[in-house]
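Novice: Have a look; sequence and predicted model below, questions after that.
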Amino acid sequence: FCQMLLKGHNWSTRQSFHQLVQKKPSLLSLPSAVWNPTARGMFIQTQDTPNPNSLKFIPGREVLESRTMEFSTPAAAFCSPLARQLFRIEGVKSVFFGPDFITITKESEDLDWNLLKPDIYAAIMDFFASGLPVVTDEAPRTDTAASEEDDEVVLMIKELLDTRIR
């Protein structure tokens, strides 16, 4: 950036660097490596639904081939890395996948979609950029074995289940 700013500058004018920096170039004149609004290469459209607490996100690519899936709780999303990511967003109540769309239902009318949408957009874009499958063959965990995903409280609960209840 500094090289771009200094390039072509006439040093004989004895202009200070501070004065030079104040002549800020437009973001549009920066090279794409510095500022690239389409870096993720995905345009997600939204569509209202009859339910004001639900919003349809259309990523412009296939979500599920020819079926639908609904995840009403984070636990139900065991087989979908995308649904698990979406449930990590505070305020997401349920996730529904269609062939070419994702419908998110928020927890209450008090939550503003304008606050939720940026996180949802980011989760969807990051997921599709990762190349992971939307749905896996993973089975739900029914054991109480420790997992890398477990925090300290969950580990303590699992230990209590194993030692005191079983």
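Specialist: Happy to help now that I have it.

Novice: Please make it C-alpha for all contacts and neighbour counts, starting now.
Specialist: Will do.

Novice: name the element residue 3 belongs to?
Specialist: For residue 3, the element it lies in under DSSP states H and E is helix 2-6.

Novice: so how far is that helix off the chain centroid?
Specialist: Chain-centre distance of helix 2-6: 34 Å, with CA atoms, centre = their mean, to the nearest Å.

Novice: Ok, stretch 84-103 next?
Specialist: 10 Å.

Novice: Please enumerate the strands of the protein.
Specialist: Secondary structure of the chain, counting by DSSP state E: strands at 45-48, 54-58, 69-71, 92-97, 102-106.

Novice: Now stretch 56-75: buried residues?
Specialist: Residues of stretch 56-75 classed as buried by neighbour count (16 or more other CA atoms under 10 Å): 56, 57, 58, 59, 63, 64, 71, 74.

Novice: surely the first one meets residue 49?
Specialist: Pointing back at residue 56 there. Yes - using CA atoms under 8 Å as the test, residue 56 is close enough to residue 49 to be in contact (6.7 Å).

Novice: Between these two, which contacts overlap?
Specialist: Overlap of the contact sets of residue 56 and residue 49 (by CA atoms under 8 Å, 6 or more residues apart in numbering) is empty.

Novice: In addition, the following structure is provided for comparison:
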Amino acid sequence: MFIETETTPNPATLKFLPGERVMTSGTRSFTSPEEAEVSPLAQALFSLGDVTEVLFGQEFVAVTIAPGAQWADAKPQVLAILLDHFVSQAPLFAAGSAAGIMVPDEDEDFGDDPADADIVDQIKDLIETRVRPAVANDGGDIIYKGFREGVVYLKMQGACSGCPSSTATLKHGIESLLKHYVPEVTEVRAA
């Protein structure tokens, strides 16, 4: 088995492509060893010590390492764990867990005004069809968190969280797109 590796705009994150489906749909992000307990693969990656985030996409695994850590040291270890996992065809999640389903953080969900339902549907459709595929190409994901008084709140994950260009992506890329197609949008902010 061969696992392809791609750089991302975030120098702390590498994108690993095992050449087979990782998630059947959606994404799942882990930002701590405690969160990773539902996934043997994520647990193994966090056990390396320098891993700060793991993101499972449909066809990739994005791994972020801590500031000061070097990919020259971490990459062979990450590749070994990924190879062992995919060659053995081990499950991605522990039996009985609903961990494969991406669930937004309830404490960060802004809730939407029912009067804005049409606007929210337009925003979600644009994010799903135009933004998420582009962000996934860079080893990340973006999650809709809410719309309030013209402001769209989005959460960046994987290579996108902590990326030096994430603010520019939000402000100049995503905000411009949403403003163009949905005139009610006045601003995009990170949640």
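Specialist: Done, it's in. The model shown is predicted, which means the values in this text are computed figures rather than measured ones.

Novice: Please state their TM-score.
Specialist: Overlay of the two chains. TM-score (TM-score structural alignment, normalised by the length of structure 1): 0.56; 98 aligned residues with a CA RMSD of 1.6 Å.

Novice: coming back round to it: of the buried residues of stretch 56-75 of structure 1, which is the nearest to residue 43 of structure 1?
Specialist: The shortest approach to residue 43 of structure 1 among the buried residues of stretch 56-75 of structure 1 belongs to residue 59, at 6.4 Å (CA to CA).

Novice: who touches the residue mapped onto the closest one from structure 2 in this structure?
Specialist: Counting by TM-score structural alignment, residue 59 of structure 1 corresponds to residue 18 in structure 2. Taking CA under 8 Å, 6+ apart as the criterion, residue 18 of structure 2 is in contact with 1, 2, 3, 4, 59, 60, 82, 86.

Novice: So what does the second one match up with in structure 1?
Specialist: Put plainly, it is residue 2 of structure 2. Per TM-score structural alignment, the equivalent position to residue 2 of structure 2 in structure 1 is residue 43.

Novice: now the longest helix that structure 1 contains: how far from the chain's centre is it?
Specialist: Using DSSP state H, we find that the single longest helix of structure 1 is helix 113-130. Computed by CA atoms, centre = their mean, the chain-centroid distance of helix 113-130 of structure 1 equals 3 Å.

Novice: Would you mind getting the angle between it and strand 92-97?
Specialist: Taking axes from the mean of the first three to the mean of the last three CA atoms, to 10 degrees, helix 113-130 of structure 1 and strand 92-97 form an angle of 50 degrees between their directions.

Novice: how far away is residue 90 of structure 2 from residue 152 of structure 2?
Specialist: Using CA to CA, to the nearest Å, residue 90 of structure 2 is found at 38 Å from residue 152 of structure 2.

Novice: Of the two, give the one with the bigger neighbour count.
Specialist: Higher neighbour count among residue 90 of structure 2 and residue 152: residue 152, with 22 against 12, using other CA atoms under 10 Å.

Novice: Please report how far the residue sitting nearest the centre point of structure 1 lies from residue 108 of structure 1.
Specialist: Nearest residue to the geometric centre of structure 1 (CA atoms, centre = their mean): residue 123, 1.2 Å. Using CA to CA, one obtains 20 Å as the distance from residue 123 of structure 1 to residue 108 of structure 1.

Novice: same deal with residue 115 of structure 1?
Specialist: Counting by CA to CA, the gap from residue 115 of structure 1 to residue 108 of structure 1 is 13 Å.
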